[in-house]
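Asks: Sequence and predicted structure below; questions after.
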Amino acid sequence: MDKQIVLVVDDTPDNIDVMSGILRPSYKVKAALTGAKALKIAAGTPKPEIILLDVMMPEMDGYEVCKRLKADPKTADIPVIFVTAMSAEEDETRGLDLGAVDYITKPVRPSIVQARVKTHLALYNQNRYLEKTVQERTEDLISTQLEIIRRLGRAAEFKDNETGLHVIRMSHYSRLMAESLDMSEKWSNLVFNAAPMHDIGKIGIPDAVLLKPGKLDEQEWELMRKHPEFGANIIGEHESELLMMAREIALAHHEKWDGTGYPYGLKGEDIPLSARIIAIADVFDALTTARPYKKAWSVKDAVALIDQESGKHFDPELVSVFHEVMPEILDIKEQYAEEEGSIEELSR
């Protein structure tokens, strides 16, 4: 088993020699004579697992080094023990307030140094193990949550006589647009993973209306326009960022930029950005896929309609983004093309 790495920081070489002599039998010791060098080593690979830090150093004292270590996410979790001749209570308090885990005064006693380093390394290893365990369980939970969302999205598609490829394609289209807006990777992934739930509310629409091959009458349209609210109710209110986004998309993806959409007639930027993105991705995929009562539109004709609806149905800025990512969209469209004979019900 590789020895754990201890970084000793002191501007006096003799002090480093003393600490190295105490620690080297049990640990791999690295040394730094300045605060700047210590910061560089701490941020490097492999990084030290504990730092023994002198306070009184020229240019950058130990307090400042500790402050910078704790401010950097790459080094913030490394335990710091101050080793100094400054023995006043206020000095120790200041060091601990900056995030140090311990404070040893000089001249040091080997048994004390060994015991403190061993204790804090054990706590550090335990914390890392616990963090890893929590992360793994969180990832398992998120994975399960995503799988449920995908399967519910598929359920809505199957009820609507769709193959499931519709939600795959439009989810990818949506992520491409989100990424092109320079949104964070996290937000773009939320859009991608929430998109399959956009039409989950169709589960609440009677088959006689949902699967009607002809045009809907006004009473049937009134019922159909309730599916965004049905979807929001199915998803419910949750603290999960993913489910919150799925709910806002389900509720608002039929709103229109000019305020003529449903269910609430939201207008412009009052419509959540996620839902504005989904609206374009959903309609484009629907138009370019065959339905029981129409052939698939050409990409050229579908894009022309989206351009025509810019500023009416769709956010004009997002229409421009849609054009920017069109080459990638066409790649996704080809990758997840429908098999011959499959049908999709769109636009409702």
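Replies: Okay, I see it.
Asks: all contacts plus neighbour counts: C-alpha atoms, from now on.
Replies: Will do.
Asks: which stretches of the stretch 201-348 of the chain form helices?
Replies: Secondary structure of the stretch 201-348 of the chain (DSSP state H, counting those that start in this stretch): helices at 207-210, 218-224, 227-235, 241-252, 273-287, 299-308, 316-324, 326-335.
Asks: Just send those back as TSV, with distance to Glu49 and mean neighbour count too.
Replies: Converted to TSV, the helices of the stretch 201-348 of the chain look like this (distance: least, CA to CA, whole Å; neighbours: other CA atoms under 10 Å):
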stretch	distance to Glu49	mean neighbour count
helix 207-210	61	15
helix 218-224	60	13
helix 227-235	44	21
helix 241-252	34	24
helix 273-287	42	24
helix 299-308	56	15
helix 316-324	46	17
helix 326-335	44	15
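Asks: Please compare the first structure with the one that follows:
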Amino acid sequence: MTGAAVEGDEGAVVAIVAARTPAPLVLALRGLPGSTCIVAVSAQVIEDLVARDPDVIVVEAEAERFDAPVLIRTLRAQEALARTPILLVAAGEARALRRIGREVGATDVLAKPFDGLELHERVGVLLELALARRENDRQALAMRRDAAKAMLEAAARERELVRRLMLAAEFRDDQAGDHLTRVAGCVIAVAEGLGLSSAEADDVALASTMHDIGKIGVPDHILMKAGPLTPEEWDEMRQHALRGYHMLHDSPSRLLQIAAEIALTHHERWDGSGYPRGLKGEEIPRSGRIVAVADVFDALVSARSYKPAWPLEKARAHLEAEAGRHFDPACVAAFLSRWDDIVALVQERSS
């Protein structure tokens, strides 16, 4: 078996597989408009065709030399050649050849003896098909790249929006920034401990920075109060969960939807005694269960005007004691599995 390739001025390549050299097909295609040279290829036809990646392959059947249908099936099995137009040139009745061509994956068939002009026309049509397909693939790739770039830019804008909203919370409470940063770090530890991917953990962590965004609507005399809150003031403070949810939930942004979910549910409790809806167990979204652990832990280990900071081990013991009551036991276990990381985070980010 031998092979040759006819290469055109514009870079189009017609590869020919034939049993004889010089093949009549090669001689006939010398006159193909735009062709300038004939390049011989080795006897390793399959490997050579994959490497050359021709625009069209012409296979001349020679029953006594090689099995053209088997060859075409082999070519089609190669990923690089699966869509390459293939013209089967063989002796036989036209209808039978078309049936064989369809069965083995040939794009077109030409019966021998062939007319040189018809051969040129058939190959020319297949070249146009191949070049149109390649241009379509090029445009599709460019569109995918543009879409990927647009998605990255949109994600960057989303994250910038989240950061701006986090700054809004800091304007109300100068301790909020450190708190939100530590909570986000704890969220990553819990999320990864639960087996979430890094991307999923990052999304929940970033969304968690808006868990108290609803406090923007809490009056200063309640939000900044140094002493205990009255029952009426507690009722007002608890409204921040619903307010945060209503601020965020109808956004088309997936990140803000996660943030809305967290804002609404991070004060729910595993035993159903939380607020605002009294959800219980796995009725509470996983994001809310994760943030509940991180938020309470950081509140415990942080000094406030109304309380001193708890020692880390005391806060840890509280989480362990409340697993199954306040907190999802799996979230507490995940949190404690990253205890060394948590300690390092608190020590680094201490207010």
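Replies: Here it is on my side, so go on. The model shown is predicted, which means the values in this text are computed figures rather than measured ones.
Asks: Can you calculate the TM-score here?
Replies: The pair, once superposed, lands on a TM-score of 0.72 when counted by TM-score structural alignment, normalised by the length of structure 1; 304 aligned residues with a CA RMSD of 4.2 Å.
Asks: Nearest to Leu146 of structure 1, out of the helices of the stretch 201-348 of structure 1?
Replies: Of all these, helix 241-252 sits nearest to Leu146 of structure 1, with 8.5 Å by CA to CA.
Asks: circling back to that earlier point, looking at the helices of the stretch 201-348 of structure 1, which is nearest to Asn15 of structure 1?
Replies: Taking CA to CA, helix 241-252 is the member of those nearest to Asn15 of structure 1, at 51.3 Å.
Asks: Pull up the aligned stretch in structure 2 for that closest one.
Replies: Under TM-score structural alignment, helix 241-252 of structure 1 corresponds to residues 254-265 of structure 2.
Asks: That stretch vs structure 1, average distance?
Replies: Mean deviation of stretch 254-265 of structure 2 relative to structure 1 after superposition (mean CA distance after the TM-score superposition for structure 1): 0.9 Å.
Asks: Centre of the chain to that stretch, how far?
Replies: How far stretch 254-265 of structure 2 lies from its chain's middle: 21 Å, per CA atoms, centre = their mean, to the nearest Å.
Asks: Give me the contacts around that stretch.
Replies: Stretch 254-265 of structure 2 is contacted from outside by 158, 162, 203-204, 207-208, 210-214, 241-242, 244-251, 275-276, 284-285, 287-289, 291, using CA atoms under 8 Å, 6 or more residues apart in numbering.
Asks: Apply 6 Å and report the result again.
Replies: Residues outside stretch 254-265 of structure 2 that contact it (CA atoms under 6 Å, 6 or more residues apart in numbering): 207, 211, 241-242, 244-245, 248-249, 287-288.
Asks: now do stretch 298-317 of structure 1
Replies: Residues from elsewhere that reach stretch 298-317 of structure 1, judged by CA under 6 Å, 6+ apart: 256-258.
Asks: ok so, going back, dump the contacts of stretch 254-265 of structure 2 into JSON lines; add distance to Asp328 of structure 2 as well.
Replies: Formatted as JSON lines, those follow (distance: CA to CA, whole Å):
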{"residue": "Ala207", "distance to Asp328 of structure 2": "19"}
{"residue": "His211", "distance to Asp328 of structure 2": "18"}
{"residue": "Ala241", "distance to Asp328 of structure 2": "19"}
{"residue": "Leu242", "distance to Asp328 of structure 2": "22"}
{"residue": "Gly244", "distance to Asp328 of structure 2": "22"}
{"residue": "Tyr245", "distance to Asp328 of structure 2": "22"}
{"residue": "Leu248", "distance to Asp328 of structure 2": "25"}
{"residue": "His249", "distance to Asp328 of structure 2": "24"}
{"residue": "Ser287", "distance to Asp328 of structure 2": "11"}
{"residue": "Gly288", "distance to Asp328 of structure 2": "10"}
